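>>> pasting a predicted model and its sequence here:
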Amino acid sequence: MTDPAPTLRSASGFDLTPPDDREREALEADLSPEEKRVLLAHGTEAPFCGVLLGEKRAGVFCCRECGLPLFRAGTKFESGTGWPSFTQPVDEAHVTAITDRSYGMVRTETQCARCGSHQGHVFPDGPPPTGLRYCINSVALTFVPEGEALPDPLGRGDGTA
């Protein structure tokens, strides 16, 4: 019998172990067609129509697919672009940056570090303190008000917002 693979944890204590094939199938089965288009096929929702654009309560924005906390409400700002924008992730290890050369541009795509789902892009034109603008699709996120349990579709018991 072999030992199970070690759990990968971020500095903030969250399990970053990618879902196995069975878990991934269950996560993807729970997504709407629009969520699948954005999260799995690297799509983009139309600007100014995302349900989280105007969200101003304290809390955490988590990956819609796997529930990993990605951005705190306190880092959200109005960028005027039509998508929720943030200055920094909850933990740098929770968001993976990938060079995106689609559509004749060079941009930095952001993906959930645990499940690999497409979240949006990050640009170097944000406000202090980071100067970054994480431009994220609403449909790629789930908002959890402060004090409520984080989504835990993988059963990893990572905590509350």
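Arrived safely. These figures come from a predicted structure and were not determined experimentally. Numbering: from 1, shown residues only.
>>> when you work out contacts or count neighbours from here on, use the C-alpha atoms and nothing else.
Noted.
>>> how far away is the closest residue to L68 other than its chain neighbours from V106?
Among residues not flanking L68 along the chain, C62 sits closest, at 5.3 Å (CA to CA, 6 or more residues apart in numbering). Distance of C62 to V106, computed by CA to CA, to the nearest Å: 26 Å.
>>> hang on, the residue nearest to L68 in a helix?
No. Counting by DSSP: H, G, I helix; E, B strand; the rest coil, one finds C62 to be strand, located in no helix.
>>> what sits against it?
Counting by CA atoms under 8 Å, 6 or more residues apart in numbering, C62 makes contact with 68-71, 141-144, 150-151.
>>> before we move on, what about T96?
Neighbouring residues of T96 by CA under 8 Å, 6+ apart: 110-113.
>>> secondary structure class for it?
Classified using three-state DSSP, T96 is strand.
>>> for the protein, which segments count as helices?
21-29, 33-39 (DSSP state H).
>>> of all those helices, which lies closest to T99?
Among the helices of the chain, helix 33-39 comes nearest to T99, with 16.6 Å by CA to CA.
>>> ok, structure two:
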Amino acid sequence: MKKRYFLKTGTAMLGVAWLSPYLAGITGKSKVVAIASNKFEITKTEEQWRKILTPSQFYVLRKHGTESAHTSSLDKQYANGTYLCAGCDLPLFKSQTKFNSGTGWPSFYAPINGAIGTSIDKLFFISRVEVHCHRCGGHLGHVFNDGPKPTGKRYCMNGVALKFIES
């Protein structure tokens, strides 16, 4: 009986972990509301955001979604330039701080000063630091403490949340 209980419990835990990106809209509502209630320089209704963003941009920026790994052309973009928020065009990262993390998402070791805000993202069994645009509050990705020098940070961003302007 113990073996059966262990298998059922393990299967349930794996299922919850696997489904967590899809359940985020259910369990993560309080965080979404908390960020949405902040005073940002740019605020729009959900309908206004839907009119200016693609469905995938809306899902990531406004609903705190995550794009699939290795799907963004910005992951392997290494030209000189600036990465902007896809929601409001605020400059967020310079190409000089970009590195190949091997994760499948564009990664940077430092943002432009004052460009981002952070909050704690607690989803199921993990706690992460969420990164959002300082001007419009759009969800960009997460920051981890496993990046390169000089900061030791890895700003793992959703490529769909960014625009690249070559210089």
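Sure thing, it's come through. What you are looking at is a predicted structure, and each value in this text was computed from that prediction instead of being measured.
>>> coming back round to it: now the helices of structure 1 in TSV, with mean neighbour count and distance to G50 of structure 1?
Formatted as TSV, the helices of structure 1 follow (neighbours: other CA atoms under 10 Å; distance: least, CA to CA, whole Å):
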stretch	mean neighbour count	distance to G50 of structure 1
helix 21-29	13	20
helix 33-39	19	11
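>>> give the PyMOL command for selecting the buried subset of the contacts of T96 of structure 1.
Applying 16 or more other CA atoms under 10 Å to the contacts of T96 of structure 1, the buried members can be selected in PyMOL as follows:
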select buried, resi 110+111+112+113
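>>> which contacts among the contacts of T96 of structure 1 does structure 2 share?
Here is what carries over to structure 2 from the contacts of T96 of structure 1, by both residues aligned by TM-score structural alignment, their matches' CA atoms under 8 Å: 110-113.
>>> which ones among the residues you listed lie within strands?
Among the kept ones among the contacts of T96 of structure 1, the ones falling in strands (DSSP state E) are 110-112.
>>> which one of these is nearest F48 of structure 1?
Of these, the one sitting nearest to F48 of structure 1 (CA to CA) turns out to be T110, at 19.7 Å.
>>> so the closest one sits against D100, correct?
No. Using CA atoms under 8 Å, T110 of structure 1 is not in contact with D100; the gap is 9.3 Å.
>>> quick check: longest helix of structure 2.
Per DSSP H, structure 2 has its longest helix at helix 2-27.
>>> returning to that earlier point: let me have the kept ones among the contacts of T96 of structure 1 in TSV, extended by distance to R37 of structure 1.
Below are these laid out as TSV (distance: CA to CA, whole Å):
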residue	distance to R37 of structure 1
T110	15
Q111	14
C112	15
A113	19
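>>> among those, which two are most distant?
Taking CA to CA, no two of the kept ones among the contacts of T96 of structure 1 sit farther apart than T110 and A113, at 8.8 Å.
>>> P18 of structure 1 matches what in structure 2?
In structure 2, the residue matched to P18 of structure 1 (TM-score structural alignment) is E41.
>>> what about the residue lying closest to R133 of structure 1 once chain neighbours are set aside, neighbour count?
Using CA to CA, 6+ apart and skipping residues adjacent in sequence, the residue nearest R133 of structure 1 is G126, 4.4 Å away. Residues within reach of G126 of structure 1, counting by other CA atoms under 10 Å, total 19.
>>> what's the match for G126 of structure 1 in structure 2?
G126 of structure 1 maps onto G147 in structure 2, by TM-score structural alignment.
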